[in-house]
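K.L.:
Could you work out the structure for the sequence below:
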Amino acid sequence: MAVRFETLKSVRVRDCGTMEEIMSRSNESMDNISFPHLHSLTISDNPNMVSFSKTSEGSSLFGGRFLCFPKLRVVELQGCNFEKIWDDDQLLPSSTSFCCLSDLELVGCPFLKYVFSSAMAVRFKQLQSINVRNCGGMEEIMSRSNESVDNISFPQLEHLIISDNPNMVSFSKTSEGSSLFDERTFISESFEEKANTTMPSLFNENVAFPSLKTVYVKGLDGLKMIWQYGRLSNNAESFCQLKDVKVKKCKNLMGIFSSGMHTRLGNLKWLKISKCEMVEEIFEMETSNCGIEEVAGKQEVLETVVSPDDEFVFPQLFKMELKSLPNLVSFYAGRHTLSFPLLGDLEVIECLKVKAFSGSELLSYQGRHESLFSTIFSTKVTFGRAWPCNIKLRKLPNLMHLMEEEEEESSQQQPQTLAFSYMIDLEVVECGRLENLVPSSISFQNLNSLMLTDCDEMLHLLSSQTAKSMTQLRWLEIRSCERMEEIISDAGVDHLKDSEIVFTLLDHLVLGDLPRLTSFYSGNYTMRFPNLKSLNVYRCLEMQNFSKHGITSTPILKNVFIGEESDLESELESETETESSSNWMVDINSIIAKHRTSHHHRSALQELSTEKGYGK
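P.N.:
This next block holds a predicted model:
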């Protein structure tokens, strides 16, 4: 007997603690139960539920051949304890059940070891989204139930989220069981130690994803590698539509991509890698597709594998975030040139082994290996006009240079030099070994804001040559740099024809907690701040003057605070306003000198008072 629920479109069952099934068959003769228009099924927090309708034929949620869901599009399962969703042999080949499934979400189902079998996967041609989170027993998404099926494709799948499944190391294991371990070698920092090791990868040749756009991977503790190009050679179109890749809290992950994957990343726009403590490189050098069986030494491999003229291009990459990667040494250590024509935002935060931001030349692989890992981009890097708009560098204790000085002068401006000229916002925080911001040859002609904090090795911020280029700068903050003696310096700069430095648009300037700062600029140029509205100088106790030759004009300066944080407004605001209202410019040098005299006078009185107290 056939039963049809013609009008039912959505089923939601939530928080029914004793419920075991949704539909109980009162009559065994009911051999065909159809839900022809059901498009959404949600089962949430029903710990005793074992099946949609219990049957002796199977033990899965959708067990039994008598159930039919031809239009079901959305399945959401949360907080359920069943062990299987589908049984492989319960659906007839002629059945149309689940062929329209587009969205599949599983959350907190601890006893599931896999989501579906390869036999079921052939039905999922319309599947667009897979979201699997907090399933502690999950080992893989797709189980290989049919060895005759060589390759499974998800032609419409666009979004894949795999989060907090600590036992999962692959989307689908191969038949050998140890399939995740590809017999290929990758190069990373500790090359000699790992030369003959293998990497488990999340994706392999079993499954094709021609439309996948978003990949989010989090909390896969057993994962070693996500993509290996050699393992994807049979799926030429897989991952070519990727736009957004985020990887987080995979504690044993060592690499994200193998070098061959770059050819598939033409549409990648956002790359975020965070809190993966073992990651050393984002792209690892792959030697397998070069016919190399064994690797005895890194130098020989690199000479054999890569031509220095080869280029890795990321034509659409706009935003890249590298955060809390304590073992990250470089983005890529190979010899290819890297090209980021549209990169607009770059954040590098808490990457403790990073020594420099960008290399200024194509590295030579002759000589000692220590030099191979001195930069994030340990190779030649080119950028387009859009790069980089915004850069944040935080908690990089080994960072010494954003860009190293060119050893030989060149008449042609280098790509790295051009990159800085397109920058809009730059923030550098807690980079304790950073000795200088950029070489004197660098131009910041489009920079709007510059903030520097806790960079204790820096003696001065910028050369006067670089400062003259900063015509678009609006916001400048320098704080808590213990050795900073001067903000702008003439050191290493030939005297230029122009007799002044003009910060045309600068309206906000803060100098704070700079105990050795003696001057903003002590060179021979005069300075002008035609748009400056606010100046805040606090706890710069050795500051003798602002500029040696004074400030030519500050016509709209309204707020000047110089002193300790506790007396900024009460002591100085009224004085500054009076002086500003009666003169075309504020004599900041005089205010600084007056404050210095007042501070030393107070210090002397305090010292004298202390001595008298001790003498009693």
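
K.L.:
Could you use CA atoms for every contact and neighbour count after this?
P.N.:
OK.

K.L.:
How far off centre is stretch 260-277?
P.N.:
Centroid separation between stretch 260-277 and its chain, computed with CA atoms, centre = their mean, to the nearest Å, is 9 Å.

K.L.:
Would you do the same for the sequence below? I want to compare the two.
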Amino acid sequence: GYPIAPFPLKKLELYKLPKLKCVWDKELHSQVKFQCLHSITVSKCKSLSSLFPTPVAIHLTQLEELEINESGIVELIEKDVIVLRDVFPRLTSLKLEHLIELKCIYIGRYALRWLALKTLEGAFPNLQELKLDLSEQMEILHGHFHDGEFFYKLKVLELHHFSKVSAISTCHFVQSLTNLEKLVVCKSHLEELSIIMGAIEGPSHEQKVLLPFSRFFQHLKTLDVSCCDELSNMFTLTIAKNLVELTKLRVSNCKMLMEVIHDEGGEEGLEVTFNQLKHMELDGLTRLRCFSSFKYTLKFPLLEDVIVSGCPNMEFFSGGSIEAPKLDRVQASTKAWFWKGNLNITIQYMFEEMAMVVGVKFMQLSEFLELIGKWHSKLNSIKLSWQLESLIVDKCPSFINGIPSKLMVLLHNVRRLQVHDCELLEEIFDLEGLEVVESTRVLPSLLFLDLINLPKLGRLWNNNLQGMLRFNNLFCLNLYNCSNLRHAFAPVMVRCLANLWWIEIKECGQMEGVIAEEEGQGSAMVKITFPSLCFMTLECLPNLTSFLSGKNHTLDCPKIYSLTIARCPNMRSLTWQSL
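P.N.:
Modelled structure (predicted):
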């Protein structure tokens, strides 16, 4: 056969070729690669239904600009048995206009990722659903979107990762979608949702121009906003009044959000009615204080389903009266519901009882300020339904111990526990008052334990019942900068660590040995066994003399694969006996 050779063509323009059906000869492409192509323009080629065979597309690695308009394109890239992933990796500009037959870019299992894309311009009069994951520099050119012809039938729009640079053009694009029914905004630069929904502030705070919302969002039925960490409030009173068709509102994991409806010009006696709203979910909003703080009346004639979870600072729902005749409960988790007669009183009760955290799966305690004060003394039976899987106890300057005994028996699902930057913490687990039977049920799912920057830590738990604890699933232990810790374990504790696979201990200035000497131990030899341990790192431990402090202890690690010991100047041996 002939050798495969790159073709030097850099720019390809096809214009007014009404009978053109094929651009690339598949047989020829097996011998010639168009790897130098930087720009492709196709215009007024009515018979061309597909532009790229898959074998051609995957070799266009230098393509930067692609423009197609007024052609018969049904799919941009032909479906093929070849798995298409990183196609057009250098594409910076994509313009698709007046392609009335276009159904898709590519029919395949994998999403196309164009990380270099900066400009997207197009008109898709029949498109009903669009999902865009925008790069930091990507911008949507809106042009004359107000004409209504470009995305006239678009009903569902998802926007991910749009940046401050692209916010204005993206917002103009959204405002042109007159038939939009579902809007999802995720992990994007937003300080106010009002920006994307049509509120434009003038040169002073008092001067504000409100666009005709009924035109832009009269059909909006679902609004889903998540992971927009700069968003401080959702929308103004005027916008709220014009969401006449909204049936579902979901806001989640927006760390800075303090209020859903915010309007400093709000007056008493005003009414806001969400005529069609049936479902509302507020989840993972750690700074949320309320739905609205102003004293106007909120009406929800059809509202039946309210979920509030992971909102520990939500003190009340509204500063004014609330009418929700069909609502009879607020859900905090799959297993916990609450109702105290009306929505405001229920939210206040949930705040006082810390009920809004029962459905949380990930908790960083420093974000739950109300919970910190109740951590050791005021937790009650409502916490029995906690579903925590990952817990970070951090920046709690008054804590002497990390996990109180009455809380330990409730954390059945916790898989990862991290304790860090608690300057007075002396022990991790407080076993005081724990019964022997209860001790066998403590943290049964724990896999990962990380202890970091704890200058007063002297032991993991007190001596009572330490031989009864069973951390049989513990997989990974990390100790870092625990400067007062002399030993990690007592020998009796090692028997409870049958599945420990990884140990890493660094920057613990007072550590003398990983395993302490057992009190009252006679002259009989005792074997300390880590049956599953594969990786161990001991680094920057200036007082460490040996792994085992006991003179009559021997160490057995039958599966050890990697052992690293560094900057331990006083280390004499892993054990007093041979390994």
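
K.L.:
Can you tell me the element the counterpart of residue 397 of the first structure in the second structure falls in?
P.N.:
Aligned by TM-score structural alignment, residue 397 of the first structure pairs with residue 423 of the second structure. Using DSSP states H and E, residue 423 of the second structure sits within no helix or strand.

K.L.:
and the end-to-end length of stretch 425-440 of the second structure?
P.N.:
24 Å (CA to CA, to the nearest Å).

K.L.:
can you list the residues that contact that stretch?
P.N.:
By CA atoms under 8 Å, 6 or more residues apart in numbering, the surrounding residues in contact with stretch 425-440 of the second structure are 397-406, 409, 419, 454-462, 464-465, 468-470.

K.L.:
List the buried residues of that stretch.
P.N.:
Judged by neighbour count (16 or more other CA atoms under 10 Å), stretch 425-440 of the second structure contains these buried residues: 425-431, 434, 439.

K.L.:
Could you dump the residues you listed into JSON lines and include secondary structure and distance to residue 528 of the second structure?
P.N.:
Putting those into JSON lines (DSSP: H, G, I helix; E, B strand; the rest coil; distance: CA to CA, whole Å) gives the following:
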{"residue": "425", "secondary structure": "coil", "distance to residue 528 of the second structure": "29"}
{"residue": "426", "secondary structure": "coil", "distance to residue 528 of the second structure": "26"}
{"residue": "427", "secondary structure": "strand", "distance to residue 528 of the second structure": "24"}
{"residue": "428", "secondary structure": "strand", "distance to residue 528 of the second structure": "23"}
{"residue": "429", "secondary structure": "strand", "distance to residue 528 of the second structure": "23"}
{"residue": "430", "secondary structure": "coil", "distance to residue 528 of the second structure": "25"}
{"residue": "431", "secondary structure": "coil", "distance to residue 528 of the second structure": "24"}
{"residue": "434", "secondary structure": "coil", "distance to residue 528 of the second structure": "27"}
{"residue": "439", "secondary structure": "helix", "distance to residue 528 of the second structure": "23"}
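
K.L.:
Which two among these are spaced furthest apart?
P.N.:
The span of these, defined through CA to CA, is set by 425 and 439 at 21.7 Å.

K.L.:
Give the aligned equivalent of residue 510 of the second structure in the first structure.
P.N.:
Here residue 510 of the second structure is matched to residue 483 in the first structure, going by TM-score structural alignment.

K.L.:
That match and residue 547 of the first structure: what is the separation?
P.N.:
Residue 483 of the first structure sits at a distance of 19 Å from residue 547 of the first structure (criterion: CA to CA).

K.L.:
Neighbour count: these two, which is higher?
P.N.:
residue 547 (20 against 16; other CA atoms under 10 Å).

K.L.:
quick one: which of the contacts of stretch 425-440 of the second structure sit in helices?
P.N.:
When DSSP state H is applied, those are split such that 405-406 fall in helices.

K.L.:
Please check the contacts of stretch 425-440 of the second structure and keep the buried ones.
P.N.:
399-406, 409, 419, 454-462, 468-470.

K.L.:
Take those and keep only those in strands.
P.N.:
Residues of these located in strands (DSSP state E): 401-403, 419, 459-461.

K.L.:
Among those, which one lies nearest to residue 262 of the second structure?
P.N.:
Of these, the one sitting nearest to residue 262 of the second structure (CA to CA) turns out to be residue 419, at 36.4 Å.

K.L.:
Now for that closest one: which residues touch it?
P.N.:
With CA under 8 Å, 6+ apart, residue 419 of the second structure has these contacts: 392-394, 402, 428, 450-452.

K.L.:
residue nearest the centroid of the second structure?
P.N.:
Computing the C-alpha centroid of the second structure and ranking residues by CA atoms, centre = their mean puts residue 227 first, at 6.6 Å.

K.L.:
That residue touches residue 253, doesn't it?
P.N.:
Yes. If you go by CA atoms under 8 Å, residue 227 of the second structure and residue 253 touch, sitting 4.9 Å apart.

K.L.:
Quick check: neighbours shared by the two?
P.N.:
Here residue 227 of the second structure and residue 253 have no joint contacts, going by CA under 8 Å, 6+ apart.

K.L.:
Return the residues in contact with the residue nearest to the centre of the second structure.
P.N.:
Residue 227 of the second structure neighbours (CA under 8 Å, 6+ apart): 186-188, 252-255.

K.L.:
where's it relative to residue 170 of the second structure, distance?
P.N.:
Taken as CA to CA, the span from residue 227 of the second structure to residue 170 of the second structure is 17 Å.

K.L.:
Likewise for residue 567 of the second structure?
P.N.:
To residue 170 of the second structure, residue 567 of the second structure is 54 Å away according to CA to CA.

K.L.:
what about these two, which has more around it?
P.N.:
Per other CA under 10 Å, whichever of residue 567 of the second structure and residue 170 has more neighbours is residue 170, with 21 against 14.

K.L.:
for the more buried one, helix, strand, or coil?
P.N.:
Assigned with DSSP: H, G, I helix; E, B strand; the rest coil, residue 170 of the second structure falls in the helix class.

K.L.:
can you pull out the helices in the stretch 201-350 of the first structure?
P.N.:
Remark: helices assigned in the stretch 201-350 of the first structure by DSSP state H, counting those that start in this stretch are 298-305.

K.L.:
Top of the contacts of residue 227 of the second structure by number of neighbours, please.
P.N.:
Counting neighbours by other CA under 10 Å, the top entry in the contacts of residue 227 of the second structure is residue 254, with 26 neighbours.

K.L.:
I'd guessed it sits against residue 282; true?
P.N.:
No. Assessed by CA under 8 Å, residue 254 of the second structure is found out of contact with residue 282, at 9.8 Å.

K.L.:
Cool, thanks, talk later.
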